[in-house]
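Peer 1: From the sequence below, what's the structure:
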Amino acid sequence: MTSVAPDNRPLLSVVPDGNRHGSRSYLTCFFRCGNACDKPEPNPTDHAHIRDEITRAVGRRGVLAGGAAGAGALVVGSVLTGEAAAAPLAGDLRRKGVLGTAPFRPVVPNKRDAFTTATGFGHRVVMRWGDAVVSGAPRFDPYRQSVAAAEKQFGYNCDYVGFVPLGADAALLVVNHDYTDENLMFPAGVYTDDEIKRISMVNHGMSIVRLTRASTPGSWRRQELKKAPQNRRIHIRTRFKVTGPAAGDDRLKTTADPTGRVVLGTLNNCAGGMTPWGTVLSGEENFNQYFDKGASEFPAELADSYARYGITGTGTRGWGTVDPRFDLSVEPNEPHRFGWVVEVDPLEPRSTPVKHTMLGRFKHEGANVTVARNGKVVAYMGDDERGDYLYRFVSAKRFSDRKGAAARRHNKTLLTEGTLYVARLTGDGLEDDVHDGTGEWIPLCSDKRSFVDGMSVADVLLFTRLAADKVAPTKMDRPEDVEPNPVNGKVYAALTNNSNRGGSMAVDEANPLSSSMVRANLAAPLTPASGNRNGYVLEMTPTGRDHTARTFTWDLFLVCGDPEAPESYFGGFDKSKVSPISCPDNVAFDSLGNLWISTDGNVLGSNDGVFRVPVAGANRGQVQQFCTVPKGAEACGPLIADRDRSLFVAVQHPGEIAGATFEEPASTWPHTDDFPRPSVVVAYRDR
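Peer 2: Below you'll find the predicted structure:
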C-alpha cells in the first residue's frame, strides 16, 4: 500500500504506509527531514561513538535491573553523589513552583486524538495554523490560501516556543515553524503545483505573537491585533543579516546577494532558546532537503562538503522550479546560507534578524545560552544527525547586566566573537561497575584563529562538520536539545535515538501498548548492534561548575524505554514507579531545576507527550508523564513560564499518519475544523 494524493494535488513522493520508526510516520520522515534515516550516516569517520561507552555501562544488566532508588544504580561519573541525595529545595521556592511541586497522577499512555493533561490541570489552545498574526491578515480559509495571506498568518508546524514577559499581564510568544505537509494542508484540485510550493515556502519561518493573561492563573490567550504592535511573521522572504567572521565570504555570495551578507528567509527551524538579553535563538536544521540539482551538475569542488551535509541535489520539495536560488545548478552557494543559528529580537519588531556564523554551520537543533561565572556567555548546541557531534561556543566579551539600551546593544554582539568547540567524551569503565565519564571541549576556531590544520576560520565556520571530523570528537546518537540547568549548573543533552541500530520494530496491532521494539525482546542484553532503542539523556557537569572550563564529567541520567526492559534506567529511581518514556527530544527546566522532557517518535505504542523529572533529592529520576498530544503529533517546546504556572507545548503535525489527506484526515485536532491544525497549547492548574 502507498499513500497517493487525490487528482490535481501533487504528492511530493510516493510514501509507504505505516511508520518509519515508533510512532513517527513515513510521512513525517519524508516531509520533515527528507527520510534522513533511510540514508547512510553522512559522517564517514571511524571516531569513537557514544554508543560504545554507554553500551558497556547499560550492558551490565545486573547493575541496571535494580529496583529502589540507589539499589543497583548505574553510576557514570558522579551520578549518585551526595548532591543527588540532597534535601528538597527551600520552601519559598517550593511555594512558587506550582508545576514543579504539584503532585499529580501520571497520564496513562494512550492513542487518543486529544491533548490530555494530568488530573487537576487544564489547557487551552493559544495559536493555530492560519490564525491572524499581523493586521490585514484575512480569516483563514483552506480553500483560499495565498502567499500574501500566509505571510500574515501563523505558519504551519510549530516547534520551539519562547516566552518574553511584558510586565505583569502580557508576554510575547515566539514560535518556530519547522516544515510543511502538503498532503494535510491543501484540498485536492484547488491549487496548482506552483501555488502549493509558494504558499508552503512562506509557511516556514517564525511567528511572534502578543499574549494577554486569561482569567485562570497560568492561562493565556492571544491579544487582539490592534493592541499587539510587536506581532510579526518571519518567512522565506524576510531579510537576515549575516554576522561573524564568515560574513562576506565568497562562498556565501549569490547572484541576488553579491555581498554574501544578506540572506532571505530561514528554513526548517527546530528548537531554540532565550538569551539573557531577551532575544530568541532558533536553529536551522534539515535545510539540505530543500535544494534541487536542476538542469546540470553542481560544481565538483563542492561535492565533498555537499555530501557531508546530506545535500544530494534530489530535493524532495521541488522549490527550484519556482525560485532558482534552490536550484544548485543555478546557485550552488545558496545551501551555505542555511544551517545557522538565527537571532531574533521580539522586542524590536522592525529589527533585522541575524544569522550567526560564529556558532558554526550544521543541522542545528537549537542553541541555549548561560552566563558563566566570569561573565562570558556560553552557548550549547547539538547537531541533530546520526553520528554527529555536540558543540559549545564561549564568547570573547562579557555579558553586561546593566539596564538600558547601550547594555542591550552590547549584549546583542556577544555571539559574533569567541571560540567554537566540539566535544569528546571518554570513560574508564572497563574493569569495574563504575563508569567514570569524562569529557573535553576541543577548540575548532576563534573569530581570529583556526585551530584545525589546513582550514581557515571561514572554512571551519562554513564547513563545521568537516572541521570537527579532523579533531576526533565523539559521535553521538542524534544530539537534539542541549540545555544548561539554571539551578544546578549542569548541562542536559537529549540523544533521541538511532533507529538504524534497533531491533525489530514490529508492533502487535491488537495490543499496541504492550509491544514495541523493546518489548519484543525485553530480556535481550543491550549491545552495539541493538543500539539506542529509546534514547538517552546525558547529564554533563563542567569542571568546577565553570561553563568556560575545557573539561567536564558526564553521567547517564536516563536510559529511556519501558521500565521492564533491562537496559532502562531512571537516575537510580525505583523502576516500578516511573512512566515509560521514549525518544526524548526537547528539554526545559522549571524554577526548581526539575527537567521537563518532550518526546518525538515514541516507540512504546503511545502518543508522544511531556514528562517531569526531578534531577536532585530523593525523587531524582522519577519520570512522570504530565500530558500526551493527539494522534500522529509530536510534543515540541516545552516551555515552563509564568513563575512555573504555565506549560506551553507546541503540538506539531497532528494527524500526520500514512494515508491521511486533507479530505480524509487521521485527526481533526484541535477539533475546531474538519482537518488538523498544528497549534500551541498552554497547560495550567485548574483546581
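
Peer 1: all contacts plus neighbour counts: C-alpha atoms, from now on.
Peer 2: OK.

Peer 1: what does stretch 450-458 contact?
Peer 2: Stretch 450-458 has contacts (Cα atoms under 8 Å, 6 or more residues apart in numbering) with 245-246, 249, 443-449, 460, 467, 470-471.

Peer 1: An error on my part: the question was meant for stretch 368-380.
Peer 2: The contact list for stretch 368-380 (Cα under 8 Å, 6+ apart) reads 272-276, 281, 367, 381, 390-400, 414, 482-484, 486, 546-548.

Peer 1: if you set the cut-off to 6 Å instead, what comes out?
Peer 2: Residues outside stretch 368-380 that contact it (Cα atoms under 6 Å, 6 or more residues apart in numbering) are 273, 275, 367, 392-395, 398-399, 482-483, 547.

Peer 1: Which pair in those residues has the greatest spatial separation?
Peer 2: Spanning the widest gap among the contacts of stretch 368-380 are 398 and 482, at 21.8 Å by Cα to Cα.

Peer 1: from the contacts of stretch 450-458, which ones fall inside strands?
Peer 2: Among the contacts of stretch 450-458, the residues falling in strands (DSSP state E) are 443-446.

Peer 1: on that earlier part again, in TSV: the contacts of stretch 450-458, plus neighbour count and distance to residue 311.
Peer 2: As requested, these are exported to TSV (neighbours: other Cα atoms under 10 Å; distance: Cα to Cα, whole Å):
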residue	neighbour count	distance to residue 311
245	19	24
246	24	20
249	15	20
443	20	26
444	25	23
445	26	24
446	22	27
447	20	27
448	12	29
449	13	28
460	26	18
467	24	17
470	14	20
471	18	23
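
Peer 1: To compare with the earlier structure, here is another sequence to fold:
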Amino acid sequence: MSLDRRRFLQSGTAAVVSLLAQRHADAADPAPSEPGRSLGFTGVPASLRDAVVVPPEYEWQLLYPWGTPTGVPRQPMPAFAPDGSNSAADQALQAGMHHDGMHFFPLATPDRALLVMNHEYTDEQLLHADGVKEWNAEKVRKSLHAMGVSVIEIQRTARGGWRQVSPSPYARRVHGRTPMRIAGPAAGSPLMRTAANPAGDEVFGTFANCAMGVTPWGTYLTCEENFHGYFGGPKDAAKTATPAQRRYGTVPGSQWVEYWRFDERFDLTRHPHEPHRFGWVVEIDPFDPEARPIKRTALGRKRQESATCTVARDGRLAVYMGDDARFEYVYKYISKDRIAVTSDGPQARANSRLLDEGTLYVARFDADGRGRWIELTHGRHGLDAASGFADQAEVLIHARLAADVVGGTKMDRPEWIAVSPDGEVYVTLTNNTQRGDFGKPGPDAANPRANNFFGGILRWREDDGDAASLGFAWEHFVLAGDTDQPASGARYPSPDVDLFGSPDGLHFDRGGLLWIQTDMSGQLIGKPPYTALGNNQMLCADPATGRTKRFLTGPNGCEITGCVVTPDRRTLFVNIQHPGESRDDGEAKHNSAWPDGDAPGSARPRSATLAIRRRDGGIVGT
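Peer 2: Purely as a prediction, here's the structure:
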C-alpha cells in the first residue's frame, strides 16, 4: 500500500477502523459533542439573490470552477477562454462542467489531499463559442471531455483556506473518451458486445456522472446517471424500439444532443448494445493515475445515483444505490466475501473482486413500517427465461425490469444515500409530480403524496444493525415543502426546521450532523408552489432532534450538490452546479453570470467548487 493511501485510511475519512469494528468510534474522530451538534451558526434566510450566501461567521472560497487547468503533469495548462473558444483538447485538461458528487482523500504529506469530483452533464450553449447553431465532431469530443471526473491535488494555506497544487503527479481527467474495463457478471455478455469491442469487456468513457461513493480500500465510485440522453438516431426508428430500450429511455429521436450524427457509437440503429455499457458504477483509483477505471456490473445498470459503502457485521461490503427517475427503486449490493485487511488496512488490489462477486437486492417498503431486500438473482423470484432473462448478465443489464418482476417499491426519484455514524440509512426522494396521474402508480406508505412537488427524506435501520440483513424498519425523516400550503402535505420531524424542497445531496460528517442539499428545477425557482423556498440551498440537521437550519443559499438557477467535510471538520467543500440555468418557452436561458460577472450576460456562468470554513477556524456546522 502506498503511503498516500495509508494516510487516507488512517485519517478516518473512510471510517475503515470503526466500520470493521462494528462501527465503534475511531479514537481519532473529533467527539460528537454538543457544540458539534448544536447548529450554533446563524441561519440564513431563504433568498432569491444571485449570490452565494453563508452565515456571517463563515467565509467561502472559489476553488475549482469549470475550465480551470487540472494540472496534469507534462501537459499544457490551457486557461479558460471566457468566449467558449477552448478546443476539445483543452477541455480534456480542464475542469469539466456541472460539478456534482465529490470526496476528499488525505495524502501522506500534511495538509495535502486529493479532491475528486464528478462532472454530470453539459450545457452546450455555454460550452461552445457559437452554442448549438451547428454540430460537428469537434463539438462532440469537447462535450464528452466536459463530463466525467476530475482528480486534483489541494493544499491547506497558512490561514486555513485551500489552493490547488498544479502540476500534481495525481492530477487527471477521466471523461467520456477515457479507455476503461468492464468487469463482473455482465462483462462479455452478448448484450455488451459491439463492433468496436467484440469481447464486451472494454469501453471508451464515462459520462453523466452524478453522485458517488468511496470504498473502504480508498477508491472512488462514480455513478453514471442520465446516460440515455446522449444516445439517439433518426426519429422514425423509434417505432422499432424494444420494451427495454423504452424503459431505459434509449429511443431514437429522444436524444438531448446530436452525438449520433458525428460519432456512430451513439447511433442506436447501428450500435444498439452501446447503451448497455453505460449506467454503471465505475471504480477509479485516485492514488494511481495509471490505473484504468473499471465498470462494476455486479451492482446493476440503472440511472445510477449514489454508491454508498458500509461494512456488514461479518466484514462483507454493502453498497446502497438509488435510481434517479420517477417510480424507480432503491438497491443494495452485498459482497460474497469479506474485506481483506492487512496491518496497513484494506488494500485495493486484495479487494478488487468484492465489487464483482456478490448479490444485488431491491427494496420493498411495506405499509407497516417494515421493509425487505429482495434478491435479484437469475433463477429466483421469477427471474428466468420465461420472464425475459437468459442469465444473470441480463438481470443486471436490465436491473429495472428485474426489479419490476420481483415487486420492489416504486419510489419518488431516489437519489443520494447516506449512512449515519450509528448505522441508520437515509435516502432523498426528490419529487414526483406524476404520482397518482392517470395510469401511474398512486400514493403508498413510503411515497404518500400524489403530485409530490417537494419530495422528502426516508430513513431505515437494518435488522440487528447489520448492513447484511435482509429486513429493516423504516420511517419518514421529513416530508418537505411549504408548511403554509396545506395542500403540500409537508411534515417535519421538529417545529425547529427551516423550510426546503426537492432534497438531493446528503452527507454525514464525523460528528453525526446531516448536510442536506436541494435541487429544485431552475425554471420553477421562485414560482408557485416553490415561491417561499427561494433559490436552492444547503441545510444542516441534527437527526437526533430533527432540528434543521439553513446554512447556504446559492446563485440563480443553480443546484447545490457535492458535499464533503474534512476529517478534522474544519472545511466543508460544496459544489455549485449550473448557475443561471433556466428555460423560457423551452429555450435555454441564463439568468446568472456567477462567479465571474455582475449581471446576466456579462460572463458565462460556471459551475465551481467552494471551500467553506468558519472565520475563527472552528468546526463547521457549529
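
Peer 1: most surrounded residue in the contacts of stretch 368-380 of the first structure?
Peer 2: Each of the contacts of stretch 368-380 of the first structure was scored for neighbours by other Cα atoms under 10 Å, and residue 482 scores highest at 35 neighbours.

Peer 1: What segments of the stretch 451-600 of the first structure are helices?
Peer 2: Using DSSP state H, counting those that start in this stretch, the helices of the stretch 451-600 of the first structure run over 457-462, 464-469.

Peer 1: so of the ones you listed, which one's packed in deepest?
Peer 2: helix 457-462 (a mean of 25; mean count of other Cα atoms under 10 Å).

Peer 1: The most centrally placed residue in the first structure and residue 638 of the first structure, how far apart?
Peer 2: Among the residues of the first structure, the one closest to the centroid is residue 271, at 3.7 Å (Cα atoms, centre = their mean). Here residue 271 of the first structure is placed at a distance of 10 Å from residue 638 of the first structure (Cα to Cα, to the nearest Å).

Peer 1: returning to what we had before: I'd like the helices of the stretch 451-600 of the first structure as TSV, with distance to residue 234 of the first structure appended.
Peer 2: Below are the helices of the stretch 451-600 of the first structure laid out as TSV (distance: least, Cα to Cα, whole Å):
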stretch	distance to residue 234 of the first structure
helix 457-462	24
helix 464-469	26
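
Peer 1: returning to what we had before: and which of the contacts of stretch 368-380 of the first structure is nearest residue 304 of the first structure?
Peer 2: Comparing those against residue 304 of the first structure with Cα to Cα places residue 392 closest, at 24.6 Å.

Peer 1: Show me what that closest one aligns to in the second structure.
Peer 2: Counting by TM-score structural alignment, residue 392 of the first structure corresponds to residue 332 in the second structure.

Peer 1: what do you get for residue 587 of the first structure?
Peer 2: Matched to the second structure by TM-score structural alignment, residue 587 of the first structure sits across from residue 506.

Peer 1: Neighbours of its match, how many?
Peer 2: 29.

Peer 1: before we move on, what about the one 10 residues further on?
Peer 2: Neighbouring residues of residue 516 of the second structure were enumerated by other Cα under 10 Å; the total is 27.

Peer 1: Tell me how far it lies from residue 481 of the second structure.
Peer 2: Taken as Cα to Cα, the span from residue 516 of the second structure to residue 481 of the second structure is 14 Å.

Peer 1: ok so, going back, dump the contacts of stretch 368-380 of the first structure into TSV; add distance to residue 103 of the first structure as well.
Peer 2: Output for these, formatted as TSV (distance: Cα to Cα, whole Å):
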residue	distance to residue 103 of the first structure
273	28
275	31
367	31
392	36
393	38
394	39
395	40
398	41
399	38
482	27
483	25
547	33
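
Peer 1: so what's residue 675 of the first structure closest to, chain neighbours aside?
Peer 2: In space, and not counting its chain neighbours, residue 675 of the first structure is closest to residue 668: 4.6 Å by Cα to Cα, 6 or more residues apart in numbering.

Peer 1: Find the helix or strand that the alignment partner in the first structure of residue 141 of the second structure is a member of.
Peer 2: Residue 141 of the second structure maps onto residue 198 in the first structure, with residues paired by TM-score structural alignment. Using DSSP states H and E, residue 198 of the first structure maps to helix 193-202.

Peer 1: Contacts for that helix next, please.
Peer 2: Contacts with helix 193-202 of the first structure, where a contact means Cα under 6 Å, 6+ apart, come from 147, 235-236.

Peer 1: Just the closest of those to residue 212 of the first structure, please.
Peer 2: Among those, residue 235 lies closest to residue 212 of the first structure (Cα to Cα), at 24.5 Å.

Peer 1: Quick check: the aligned residue for the closest one in the second structure?
Peer 2: Aligned counterpart of residue 235 of the first structure in the second structure: residue 175 (TM-score structural alignment).

Peer 1: So what's the residue count around its match?
Peer 2: Residue 175 of the second structure has 26 neighbours, counted by other Cα under 10 Å.

Peer 1: That one touches residue 148, doesn't it?
Peer 2: Yes - using Cα atoms under 6 Å, residue 175 of the second structure is in contact with residue 148, at 4.1 Å.

Peer 1: can you list residues touching both of those two?
Peer 2: Shared contacts of residue 175 of the second structure and residue 148, defined by Cα under 6 Å, 6+ apart, comprise residue 206.

Peer 1: Map residue 479 of the second structure across to the first structure for me.
Peer 2: In the first structure, residue 479 of the second structure lands on residue 559 (TM-score structural alignment).

Peer 1: For that match, grab the count of nearby residues.
Peer 2: Residues near residue 559 of the first structure, counting by other Cα under 10 Å, number 25.

Peer 1: Please list all residues in contact with it.
Peer 2: Applying Cα under 6 Å, 6+ apart, we find residue 559 of the first structure in contact with 536, 568-569.

Peer 1: 10 Å instead?
Peer 2: Listed by Cα atoms under 10 Å, 6 or more residues apart in numbering, the contact set of residue 559 of the first structure reads 54, 58, 64, 495, 532-538, 567-571, 581-582.
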